[in-house]
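Q: Sequence plus predicted model, see below.
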Amino acid sequence: MPGYDTPATPAPGEPAPVKILVAGGFGVGKTTLVETISEIEPLRTEERLTSAGIGVDDLDGIESKTVTTVAMDFGRITLTDAGVVLYLFGTPGQERFWFMWDDLLNGALGAIVLVDTRRLDRSFPAVDFFESRGLPFVVGANCFHGEQLYTAEEIATALRLRDPETPVLMLDARDRTDVRAALLSLLDLLIGKAGVPAAPATAGG
C-alpha cells in the first residue's frame, strides 16, 4: 500500500478499487466497524494505552478503553453487483495522530464519519476536516448498547453540517448489516455526485 493509496486502474474483469476512509473521534468505533465488515483479516495498528497518555488522551465516557489505533486500520470488502472493491482505511482518533489524516486522504473517494452522540464535541474536527477538503461523506451515529437518544435530524443540526443533503445514519458498528448499509449509502452519494445512475449492490464475503 505505497502512500496508503489504492491501484488506479483495475485489471480487465477485476472490480474497480475504491478507497474509503473511516474517521471520527477517539473511541467512536472505527476499528470495530472495519473488523465487522472486512472480508479479510483486517490490519490493525493498535497499542495499549499507558500512563504516558494521562492528561493527553481524554477517556471521559470511555474509561474501559485499553487500546488505541496509532496509525490506521485496514480492511477490504467486495461489492459484487456494483463491480467495486472497497479498501477501508480507519484513521487514528487521538489528536496527536491527526497529522496522518492528510496522508490517508490521498486517493480516497469518500468517508464514513462515525460519531458518538454521548461525546458529540469529539466529532466536529472530523466533520470539519472532510468539509474543508471537499470529500463526500456520510455520518454514522454509532448506537452504543443498541440505543440512540437523538434523531438523524437532531444530530445533523448539532453537527452544523454545511451540506443539508449529507446523510446521517443510525448504525451499530458491530452489526454487519448496518455497516454494509452505511457503505452502500456512501456509494449512492458518490454516484449521485458523479451524475451516474445507481445500480443495486450486494456485499460479498
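A: Noted; the coordinates are in hand. Everything numeric in this text was worked out from a predicted model, so none of it was measured.

Q: hey, let's count contacts and neighbours off CA atoms from now on
A: Will do.

Q: What's the local residue count around Ile40?
A: When neighbours are defined as other Cα atoms under 10 Å, Ile40 has 12 of them.

Q: so it sits in a helix?
A: No: Ile40: not assigned to a helix; according to DSSP: H, G, I helix; E, B strand; the rest coil it is coil.

Q: can you tell me how far it sits from Gly195?
A: Going from Ile40 to Gly195 by Cα to Cα, to the nearest Å gives 31 Å.

Q: In the helix or strand containing Leu184, which residues are buried?
A: Element membership for Leu184 (DSSP states H and E) is helix 176-194. Across helix 176-194, burial judged by 16 or more other Cα atoms under 10 Å covers 176, 178-180, 182-190.

Q: Gly110: neighbour count?
A: Neighbours of Gly110 (other Cα under 10 Å): 23.

Q: another structure for you, compare them:
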Amino acid sequence: MAGSDPAIREAPAPDSVKILIAGGFGVGKTTMVGSVSEIAPLRTEEPLTSAGLGVDDLDGIPEKHATTVALDFGRITLGRELVLYLFGTPGQQRFWFMWNDLAIGALGAVVLIDVRRPESSFAAIDFFERRDIPFVVGVNGFHGRHPYTPEEIRDSLALPAGTPVLLCDARDRASCRDVLIGLVDELIAGSAHGGGTGRPGRAG
C-alpha cells in the first residue's frame, strides 16, 4: 500500500493441514471434533432406527442414539503458524467406502479407540498402515477412566513400538488438543527423519 511503512509486513498466513479423526462405531469421534473445534462443527448425525438393527453393533454402547452418516468437520488453530482441519470419519462398516475419499490430502490421523472395546478400531489402524498415513492412537477413557497403560494398549493392538498411544477424554478440549499436538509432533519428527510426510503444508 502506498505510503505504508516498508518495515511493517503482513504476517504470513498459517499453514493448514488436513487431519482425519477415525475409529470404530461409537468410539467418540463426533464428540472429539466438537470438543476441540474453535468453530461450530459440521455434523451429519442421524438417529439410529430399527433399520440398523442387526447391522450396527451396539454391544457395549447401549447409550448411543445417533450416528455419523457422512463426516464431522471442525477446525483448530495451533499457535500462529498452523491450522488443523479435522475430518471425522463415519464408524459403521457400511459407510467405510467414504474413507478413501476423506483420506485424500490428509497428512495424518488420530485413530480413536474406546478403552472398553479396542477391537472396534482394528480396521481403522489397518486402513492407515496400508496407506502409509502417519497416525497416533487416542485412547478415549469413557467417564474419565483409563484402566490400562499406553504400553498395555499398544501390546493389545499389536502396534509397532514407536506408535504414540495417548490417553484422552473426548469430552475435554484440552485433552483432545494434546492428542492433536502429539500427532503434529509425530509428523514433524517423521519429516525430520525422512519419513516422507514433508513439512505441514496447505490443505487441499
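A: Thanks, I have it. Just so you know, these numbers come straight off a predicted model, no measurement behind them.

Q: Superposed, what's their TM-score?
A: Here the TM-score for the pair of chains, by TM-score structural alignment, normalised by the length of structure 2, is 0.88; 184 aligned residues with a Cα RMSD of 1.3 Å.

Q: hang on, the earlier thing: let me have the buried residues of helix 176-194 of structure 1 in TSV, extended by distance to Ile155 of structure 1.
A: Formatted as TSV, the buried residues of helix 176-194 of structure 1 follow (distance: Cα to Cα, whole Å):
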residue	distance to Ile155 of structure 1
Arg176	23
Asp178	18
Val179	19
Arg180	21
Ala182	16
Leu183	19
Leu184	20
Ser185	17
Leu186	18
Leu187	21
Asp188	21
Leu189	19
Leu190	22
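
Q: Pick out the most distant pair among those residues.
A: The span of those, defined through Cα to Cα, is set by Arg176 and Leu190 at 21.1 Å.

Q: tell me which element the most centrally placed residue in structure 1 falls in.
A: Nearest to the mean C-alpha position of structure 1, counting by Cα atoms, centre = their mean, stands Val22 at 1.9 Å. Using DSSP H and E, the element containing Val22 of structure 1 is strand 16-24.

Q: Other residues contacting that strand?
A: The contact list for strand 16-24 of structure 1 (Cα atoms under 8 Å, 6 or more residues apart in numbering) reads 5-10, 30, 34, 83-93, 104-105, 107-115, 122-123, 126.

Q: Downstream of it, the next helix or strand is which one?
A: Once the chain leaves strand 16-24 of structure 1, the next helix or strand it forms, by DSSP H and E, is helix 30-37.

Q: Superpose on structure 2 and give me the mean offset of that next one.
A: Compared with structure 2 after fitting, helix 30-37 of structure 1 deviates on average by 0.4 Å (mean Cα distance after the TM-score superposition for structure 1).

Q: Please identify the residue in structure 2 that aligns with Ala152 of structure 1.
A: Here Ala152 of structure 1 is matched to Pro150 in structure 2, going by TM-score structural alignment.

Q: neighbours of that match, just the number please.
A: Pro150 of structure 2: 17 neighbours (other Cα under 10 Å).

Q: now Ala173 of structure 1
A: Residues near Ala173 of structure 1, counting by other Cα under 10 Å, number 27.

Q: Also Pro160 of structure 2?
A: Other residues close to Pro160 of structure 2 by other Cα under 10 Å number 9.

Q: mind listing what the nearest residue to it once chain neighbours are set aside touches?
A: With sequence-adjacent residues excluded and distances taken as Cα to Cα, 6 or more residues apart in numbering, Pro160 of structure 2 is closest to Arg154, at 7.8 Å. Under the criterion of Cα under 8 Å, 6+ apart, the contact list for Arg154 of structure 2 reads 160-161, 163, 165.

Q: just curious, which of those is nearest to Thr67 of structure 2?
A: Distances from Thr67 of structure 2 to the contacts of Arg154 of structure 2, taken by Cα to Cα, are shortest for Val165, at 25.4 Å.

Q: and the residue mapped onto Leu180 of structure 2 from structure 1, how far is that from Ala173 of structure 1?
A: Aligned counterpart of Leu180 of structure 2 in structure 1: Leu183 (TM-score structural alignment). To Ala173 of structure 1, Leu183 of structure 1 is 12 Å away according to Cα to Cα.

Q: how about the strands of structure 1, start to end?
A: 16-24, 46-48, 67-69, 73-79, 84-90, 108-115, 137-142, 168-171 (DSSP state E).
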